[in-house]
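Colleague: How does the following fold in three dimensions:
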Amino acid sequence: MPLKAWLAAGVLALAVLALAQEGVDPREEAKRQKQLLLETAGILPTELIVEQGKELFNRKGPSGKTMAECDFGLGKGVLEGAAARLPRYFLDTNRVEDLDGRIVTCMTRVQGFKPEQVKRPEVVAVAFYIASFSTGKPIQVRLLFPQERELYALGEKLFYARSGSRDIGCATCHVTYVGRRAGVLPYADVLGKDKSWTHWPAYRYSNDQIWTMQDRIRACYGNIAHPQPDLYSLPILALELFLAYSNNGAVVEEWPAFVR
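Modeller: Predicted coordinates:
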């Protein structure tokens, strides 16, 4: 059977099993599902996406340059540990950027792609590739520039804000009700010992999707019946900076991760 067919079969099997799982530790279950997929397909979706991201990273743009000419915070082409230091302020754009946004900047300013030519799946694939160089690295996000401090303050407000018809917000699930259950999924502690912020970017086996933190935040807003912020928007970036700074010192176990 072709690899894609094996992978599709494996993903389908995992999706069915995921629906049947209740009362299990999500991390242990992710390990079991990961092993099952390896045995079924012989390869993980994260490996495929990282390889795709590598090809895109080394692809020349209209300017004739590859992404190796881009600075992701530690110098041109330096990827080791770069993702673990984002979001951060960049002098060349005069704004704070996360990994997704910096990739877009690289593709448009350095590689010469027009904004409408930047495809979201390609941004995500490159994010997976760059993030893979931060596995085992500690989160090191700073608040040195006024722009970083202002964005952090906004992110903190957004995280603890309660609004909407349900009168809930980020902290309702990720602080107040940590350890309790909603449906079949336990709430994750994004500020404490679990450090679940470091799980993203990741492949979600329960719905066969690849997400960066931007996608995760948008999904959270949808889950609490709030309008979803646009990709690359200020609210998403502010929340990312707040969460990243709150997780300083946490070691990235695996990027991209394999999660439920």
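Colleague: alpha carbons only for contacts and neighbour counts from here, please
Modeller: OK.
Colleague: and the closest residue to Cys106 other than its chain neighbours, how far is that from Ile103?
Modeller: With sequence-adjacent residues excluded and distances taken as C-alpha to C-alpha, 6 or more residues apart in numbering, Cys106 is closest to Cys70, at 5.8 Å. Distance of Cys70 to Ile103, computed by C-alpha to C-alpha, to the nearest Å: 9 Å.
Colleague: let's see this one next to it:
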Amino acid sequence: MKKTYVYLCFVVLCQITSNLSFAQTASDEIAKYRAMLADGNPAELVEGQGEVLWATKRGPKNASLEQCDFGKGPGVIKGVYAEMPRYFADVDSVMDFESRLVHCMVTLQGFKREDVVKKPFSAQGERATDLEALTAYAVAESRGSLIRVPQSHPKEKAAFARGEKAFFYRGGPFDFNCASCHGADEKRIRLQDLPNLLNGAQAQKAFATWPAYRVSQGAVRTMQWRLNDCFRQQRFPDLKYGSLTSIDLITYLGVMAKGGSMDAPALKR
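Modeller: So this is what the prediction gives:
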């Protein structure tokens, strides 16, 4: 009986070791795959599309976005993504990059908001939407900038507090929250390692690499898309594009990633 017990323990230990070894090997191979693609990130094509859109006069007002103020003054795009969401006095609220972009397309170019946000994300195989392309261009212009999401205004602090509450809020049919997947080390979905967003270094790496080009979908995906997809996987209702909750969550994630260096658009599986 004792020999049988020892043997079974040995078998279980070998299986666990084998599983851990397989998981590590899978992670290594995924990392190699990303490294091979990094020199020719397809996101560069979408960045170029966004750069053209940025300077093109469009909309009922026949204006470009070159006078849009993302927090560093009208027309300044370099480095702005790394310091958003932030408070804007002209709207008396906190905005992330995408919601501010929509605001400028409406106020400067004369587009109707409902038309701009009607389809913010492209379907697989489709050309990038204007919002995706412009966001890709902007974040590329922030590559190398330090993440410094401000917390000086009371409404910025309130956005962080609400974002923290949303991160830990449990609900849906699975009783999930953001922390279910991103609140501890060494978690994964299938072969995908999940960052612990409560860990400074891991939060920095995660925030710094979004938006990203999703190889499996052949598309650039923005942070608003990333959050909406997380809600989908939790079986929550769709997260409304540019909603208060989305901005609050991005604020929380950005503050947790303080001090990291932007490296987006990156490559994701």
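Colleague: hmm, back to that, what does the residue nearest to Cys106 of the first structure correspond to in the second structure?
Modeller: Aligning on TM-score structural alignment places Cys70 of the first structure opposite Cys68 in the second structure.
Colleague: Please apply the same query to Thr212 of the first structure.
Modeller: Using TM-score structural alignment, Thr212 of the first structure sits opposite Thr222 in the second structure.
Colleague: pretty sure its match is in contact with Ala212, am I right?
Modeller: Yes: using C-alpha atoms under 8 Å, Thr222 of the second structure is in contact with Ala212, at 6.7 Å.
Colleague: check contacts around the match of Cys70 of the first structure.
Modeller: Pro74, Gly75, Val76, Leu101, Cys104, Leu108 (C-alpha atoms under 8 Å, 6 or more residues apart in numbering).
Colleague: what's the answer for Glu66 of the second structure, then?
Modeller: Trp54, Ala55, Pro74, Gly75, Val76.
Colleague: repeat for Gln33 of the first structure
Modeller: By C-alpha under 8 Å, 6+ apart, the neighbours of Gln33 of the first structure are Leu14, Tyr205.
Colleague: and with 10 Å instead?
Modeller: Shown in contact with Gln33 of the first structure (C-alpha atoms under 10 Å, 6 or more residues apart in numbering): 10-11, 13-15, 17-18, 27, 39, 205-206, 258-260.
Colleague: among the residues you listed, which are in strands?
Modeller: Of these, the ones assigned to strands by DSSP state E are Phe258, Val259.
Colleague: Taking the contacts of Gln33 of the first structure, please make a PyMOL selection of just the buried ones.
Modeller: Buried residues among those (16 or more other C-alpha atoms under 10 Å), as a PyMOL selection:
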select buried, resi 10+11+13+14+15+18+205+206+258+259+260
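Colleague: I'd say Leu249 of the second structure and Tyr169 touch.
Modeller: No: at 11.4 Å, Leu249 of the second structure and Tyr169 do not qualify as touching, with contact defined as C-alpha atoms under 10 Å.
Colleague: list the residues that contact both of the two?
Modeller: Contact with both Leu249 of the second structure and Tyr169 is made by residues Gly163, Cys178, according to C-alpha under 10 Å, 6+ apart.
Colleague: ok, those two, which is more surrounded?
Modeller: Taking other C-alpha atoms under 10 Å, Leu249 of the second structure and Tyr169 do not tie; Leu249 has more neighbours (24 against 13).
Colleague: Quick one: map that one onto the first structure.
Modeller: For Leu249 of the second structure, the residue aligned by TM-score structural alignment is Leu239.
Colleague: what stretch of the second structure does stretch 89-104 of the first structure fall on?
Modeller: Aligned using TM-score structural alignment, stretch 89-104 of the first structure spans residues 87-102 in the second structure.
Colleague: State which helix of the second structure is the longest.
Modeller: In the second structure, with assignment by DSSP state H, the single longest helix is helix 2-38.
Colleague: Centre-most residue in the second structure?
Modeller: What sits nearest the mean C-alpha location of the second structure, by C-alpha atoms, centre = their mean, is Met223, with 2.9 Å.
Colleague: Run through the residues that contact it.
Modeller: 96-98, 132, 135, 207, 209-212, 229, 246-247, 250.
Colleague: got it, and His226 of the first structure?
Modeller: His226 of the first structure sits in contact with Ser163, Gly164, Ser165, Arg166, Ile168, Gly169, Arg218, Ala219, Cys220, where contact means C-alpha under 10 Å, 6+ apart.
Colleague: List the ones among the residues you listed that fall in helices.
Modeller: Per DSSP H, these map to helices at Arg218, Ala219, Cys220.
Colleague: quick one: the last one from Val96 of the first structure, how far?
Modeller: Noted for Cys220 of the first structure: a distance of 22 Å to Val96 of the first structure, by C-alpha to C-alpha.
Colleague: Between those two, point out the one with more neighbours.
Modeller: Val96 (21 against 15).
Colleague: sec struct for the more buried one, please.
Modeller: Following DSSP: H, G, I helix; E, B strand; the rest coil, the label given to Val96 of the first structure is strand.
Colleague: gap between it and Glu240 of the first structure?
Modeller: 11 Å.
Colleague: where do the contact lists of those two overlap?
Modeller: Leu86, Pro87, Leu151, Leu234.
Colleague: Next, format the residues you listed as CSV and append distance to Val175 of the first structure and secondary structure.
Modeller: Below are these laid out as CSV (distance: C-alpha to C-alpha, whole Å; DSSP: H, G, I helix; E, B strand; the rest coil):
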residue, distance to Val175 of the first structure, secondary structure
Leu86, 23, coil
Pro87, 22, coil
Leu151, 21, helix
Leu234, 23, helix
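Colleague: Considering the residues you listed, which is situated nearest to Pro45 of the first structure?
Modeller: Pro45 of the first structure lies nearest to Leu86 out of those, by C-alpha to C-alpha, at 24.1 Å.
Colleague: In space, what's closest to the closest one - neighbours in sequence excluded?
Modeller: Nearest to Leu86 of the first structure is Asp98, by C-alpha to C-alpha, 6+ apart, at 5.4 Å.
Colleague: okay, now the one you found: neighbour count?
Modeller: Asp98 of the first structure, neighbours per other C-alpha under 10 Å, totals 22.
Colleague: Aligned to Leu198 of the second structure, what sits in the first structure?
Modeller: If you follow Leu198 of the second structure across to the first structure using TM-score structural alignment, you land on Leu191.
Colleague: contacting residues for that match?
Modeller: Ala171, His174, Val175, Trp197, Phe242, Leu243, Ala244, Tyr245, Ser246, Asn247, Asn248.
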